[in-house]
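In: Pasted the sequence and its predicted model underneath.
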Amino acid sequence: MAPGEPAEPETAVVIATSGSTGAPKGVLLSARALTASAEATHARLGGPGQWLLATPAHYIGGLQVLVRSMLAGTTPVFLTGTGFRPDDFAAAAAQLTGGPRYTALVPTQLVRLLDDGGAGLAAARTFDAIVLGAAATTPALRERAAEAGVRIVPAYGMSETASGCVYDGVPLDGVHVDLADGRIRIAGAVLAHGYRLRPDLTADAFADGWFTTSDRGIRHDDGRIEVLGRADDMINTGGVKVSANAIERVLCAQPGVRDACVVGVADPEWGEAVVALVVPAGEPGDLRAAVRAELGPASTPKRIEFGAELPLRGPGKIDRAAVKTRLQPGSHG
């Protein structure tokens, strides 16, 4: 991040990426990009309002809560306490005095509110919108939120797009999304203008007004964008390439499964073996059979381990490197 060196021209803030799959980078964001994102968010949600800051402000999702508040002329409420506790969330929500009422959470936080079912969940129901970002919102979580009466808006974006730029599959006003060989590309005023002291990485990712992401996606007939996972989430097992994200979707759709992470680990027979770490919510059934029935034998995990939670890094993102280390043969993590 080189804090002792001058910032690049037109840089209002440098945001460190969470580095969930590689070395962190410093993302250069201008005041114009931050403002464009905040204004487009308010336009999509229903107008400026008062925000509850429930994620760290040194990540883009938290920083944007402050930017939106500043532009709205409202005073944000800050979640206090260690970690994320539903009772603390309820106490913070009670301090909101204006409207509309907004907050931004990561899926893990929403799951805790739903699991607790007490004051925190009651508070969540009072928000006009809860923007849910940093990690994918599974269909099961979307269904749980709807059944509980919690209004969520799943968002897709990253530091390079000044926070979420596609809300519930629809790009924000002024944001353009393109697919090149299945890879998601984004253009618009919300874009960063490069990486801190890395002109090589900047040239690779930013060209002709477009930012090429590391994510794969498809565009449905109704125009909505669906993110299919990272381009590097493909696992080559026995010469067949399978999608870790697709396997995770099947696992998370099964009864008794709260969350799942699928990775490939070195294997002398298969090259890479498909393995999974699953967070149960009850008694899961035959998960391997479920994957085999929907995706075929190659996608079926060779091994499934269970844990109380998935390791996280940054603002609620799954730490895939930690999962892979834990699931390596011979590991006792």
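Out: That came in fine, so what should we check first?
In: alpha carbons only for contacts and neighbour counts from here, please
Out: Will do.
In: Tell me, how many residues neighbour the residue lying closest to Val67 once chain neighbours are set aside?
Out: Nearest residue to Val67, sequence neighbours excluded (C-alpha to C-alpha, 6 or more residues apart in numbering): Ala38, at 6.6 Å. Applying other C-alpha atoms under 10 Å, we find 26 residues neighbouring Ala38.
In: Helix or strand next in line after the helix or strand Ala38 falls within, which one?
Out: Taking DSSP states H and E as the criterion, Ala38 maps to helix 31-45. Using DSSP H and E, the helix or strand that follows helix 31-45 towards the C-terminus is strand 50-53.
In: Just the angle for the next helix or strand after that next one relative to helix 31-45, thanks.
Out: Later in the chain than strand 50-53, the nearest helix or strand by DSSP H and E is helix 60-72. Using axes from the mean of the first three to the mean of the last three C-alpha atoms, to 10 degrees, the inter-axis angle of helix 60-72 relative to helix 31-45 is 80 degrees.
In: Let me see the ranges of the strands in the stretch 1-150 of the chain.
Out: 13-16, 26-29, 50-53, 77-78, 101-105, 129-132 (DSSP state E, counting those that start in this stretch).
In: Comparison target below:
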Amino acid sequence: MHGFEVQSVRSIPDWLRGRAIHHPDHPALVAPEGTWTYRELYDAACEYAASLRILGVTEGDRVAVIAKTGVKYALMMHAIMQLNAVVVPLNWRLTGIELAKQVEDAEVAILLFDEGGATLARDVLQHVQPRYGGRAFESIERTTERVERSDIELTHMHAIIYTSGTTGVAKGAVITYQNHWWGAMASAMQLGLTPADRWLVPMPLFHVGGMAVLIRSLIYGTTVVIHNGFDVSAVNEALDSGDITMVSVVPTMLQRLIEHRRAGYPPALRCVLLGGSAAPKSLVARALALGIPVNQSYGMTETNTQATTLQSADALRKVGSSGKPLANMRVRIATPDGFTDEAGVEGEIVVQGPTVISGYWKRPDANAKSFRDGWFYTGDIGVFDEEGFLYVLDRRADLIVSGGENIYPAEVESVLVQYEGVREAAVVGQSDPTWGQVPVAFVVKASEVEMTELALANHCRQLLAGYKVPKAFYFVDELPRNASGKLLRRILKERLQ
């Protein structure tokens, strides 16, 4: 038609290479260890990529990373990207056994780790042996050779991020460069963008929220400021300096930041992106009263962070809302009668758009359940108001969100029943002023067995990350169930009130 044919774009120029050419002296990363310009970051990425190739890593290989130092994680990620390999970030809060299962599932070629993650990495390597073993980042020398990537294939995998499912079995969310690209475009349209933006990330970079900031700032050509862990004084000092324009936090972080504040932050701070779990209305209201520009968002690993975001202009009149869908996203409510956008109708939140992952790594069972007819079924319950603002009523029926970390009861319960004498176990979340929620366990034990809370806690610590270990154990004669045998967690939660 009209003598030409419209072609779909499958590849675009490499983001880091482009920034190094056009803005070589602009700061890309700022960390306690120093500052890296885009030229310096690109040079390091290309030279480390060559070193990884010498070790045997090739295009498409999965490379797992355990790094407690943010800038080392960033350098490893960028080197892996230049090789067209796939990043598998590992949550260093988990146990070696838990991470070994992820390494094995992803068929990882090599495990990279920094000094802070060395002990955990050695534990992982006792349970699984990647093709090229494990390698400390500090032992990898930059070579005089370079591996440079000129283009990015948008449909190629960038990362596999593991997120537990309701069964407690970790699932690898496959994130493509296309997911990142469209996520960056939609986020910029919702939150705005300036050349002087400096985005502070005081959270672990193994989470999709941390990774997304690294990638989006790369696309935008702005600056990422990395903190190695969350320190209230350090974050407040950075925000008070007037150098930070955006910061990503979870509710627990925001609560601690403003706990003793009597005033807001300098006007340079234009966005506090709040995610990770549903924030109490009282917390958001207090932050807004201090003049802090809070943008409540709703999203998850499967949507590559934001699916909806509340703009600061609506924050005061829509406290408790997660806002409206981003420009390239569709969000609806699924009910037994079909999809609806009608105000006041509660149901499961379903999401569609180019930021949504295409599926989980090697999990056709989970894909069939969660991805249907082009929609991702989140398992969360929500409702729209008359103006189309989304309110998330429950972060998955059974999910416990503690300090921004997801805890799935089934995983903890499976560990508890491994303890000799435990017949049944049920885990639910209990409200906590510091962490939002903490896990507690109800245990049915064999009548002839002597059992203590301390013994159960010690058993759990051997197999689970510390934040997953129940903070209290209640011994009961039986668990409440309905006629079909389904556990009634609601009754257990009521007992805690």
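Out: Thanks, I have the structure now. Computed from a predicted model, the values in this text were never measured in an experiment.
In: Now compute the TM-score of the two chains, please.
Out: Here the TM-score for the pair of chains, by TM-score structural alignment, normalised by the length of the first structure, is 0.66; 254 aligned residues with a C-alpha RMSD of 3.6 Å.
In: picking up where we left off before, what does the residue nearest to Val67 of the first structure align to in the second structure?
Out: Structural alignment (TM-score structural alignment) places Ala38 of the first structure against Ala184 in the second structure.
In: what residue of the second structure matches up with Pro107 of the first structure?
Out: Checking TM-score structural alignment: Pro107 of the first structure goes with Pro251.
In: hang on, Glu424 of the second structure is in a strand, isn't it?
Out: Yes - using DSSP: H, G, I helix; E, B strand; the rest coil, the secondary structure at Glu424 of the second structure is a strand.
In: And it, how close does it get to Ala410 of the second structure?
Out: 12 Å (C-alpha to C-alpha, to the nearest Å).
In: Verify the contact between Phe206 of the first structure and Thr213 for me.
Out: No - with contact defined as C-alpha atoms under 8 Å, Phe206 of the first structure does not reach Thr213; the gap is 9.4 Å.
In: which of the two has more neighbours?
Out: Phe206 (21 against 18).
In: Give me the range in the first structure that stretch 273-280 of the second structure lines up against.
Out: Going by TM-score structural alignment: stretch 273-280 of the second structure matches residues 131-138.
In: how long is that stretch end to end?
Out: 14 Å.
In: Could I get the buried residue list for it?
Out: Val131, Leu132, Gly133, Ala134, Ala135, Ala136, Thr137, Thr138 (16 or more other C-alpha atoms under 10 Å).
In: Please apply the same query to stretch 96-112 of the second structure.
Out: With burial defined by 16+ other C-alpha under 10 Å, the residues of stretch 96-112 of the second structure counted as buried are 96-103, 106-112.
In: and if you look at stretch 254-270 of the second structure?
Out: Result for stretch 254-270 of the second structure [16+ other C-alpha under 10 Å]: buried residues Leu254, Gln255, Leu257, Ile258, Gly264, Tyr265, Pro266, Ala268, Leu269, Arg270.
In: Might you specify the subset of those located within helices?
Out: Leu254, Gln255, Leu257, Ile258 (DSSP state H).
In: Take those residues and lay them out in TSV including distance to Glu47 of the second structure.
Out: Formatted as TSV, those follow (distance: C-alpha to C-alpha, whole Å):
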residue	distance to Glu47 of the second structure
Leu254	38
Gln255	42
Leu257	39
Ile258	42
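In: Beyond the longest helix seen in the second structure, next helix or strand please.
Out: For the second structure, the helix with the greatest residue count under DSSP H is helix 38-54. Note on helix 38-54 of the second structure: by DSSP H and E, the next helix or strand toward the C-terminus is strand 62-66.
In: Which stretch of the first structure lines up against that next one?
Out: Against the first structure, strand 62-66 of the second structure falls on no residues (TM-score structural alignment).
In: ok, back up a step: give me the distance between the match of Pro107 of the first structure and Gly18 of the second structure.
Out: Distance from Pro251 of the second structure to Gly18 of the second structure, by C-alpha to C-alpha: 36 Å.
In: and if you look at Gln430 of the second structure?
Out: For Gln430 of the second structure, the distance to Gly18 of the second structure - C-alpha to C-alpha - is 49 Å.
In: before we move on, what about Leu496 of the second structure?
Out: According to C-alpha to C-alpha, Leu496 of the second structure stands 56 Å off from Gly18 of the second structure.
In: With Val428 of the second structure instead?
Out: Distance from Val428 of the second structure to Gly18 of the second structure, by C-alpha to C-alpha: 49 Å.
In: Gly374 of the second structure now?
Out: 33 Å.
In: can you check Leu99 of the second structure too?
Out: Counting by C-alpha to C-alpha, the gap from Leu99 of the second structure to Gly18 of the second structure is 35 Å.
In: ok so, going back, hang on, the match of Ala38 of the first structure packs against Ile219?
Out: Yes - judged on C-alpha under 8 Å, Ala184 of the second structure makes contact with Ile219 at a distance of 7.4 Å.
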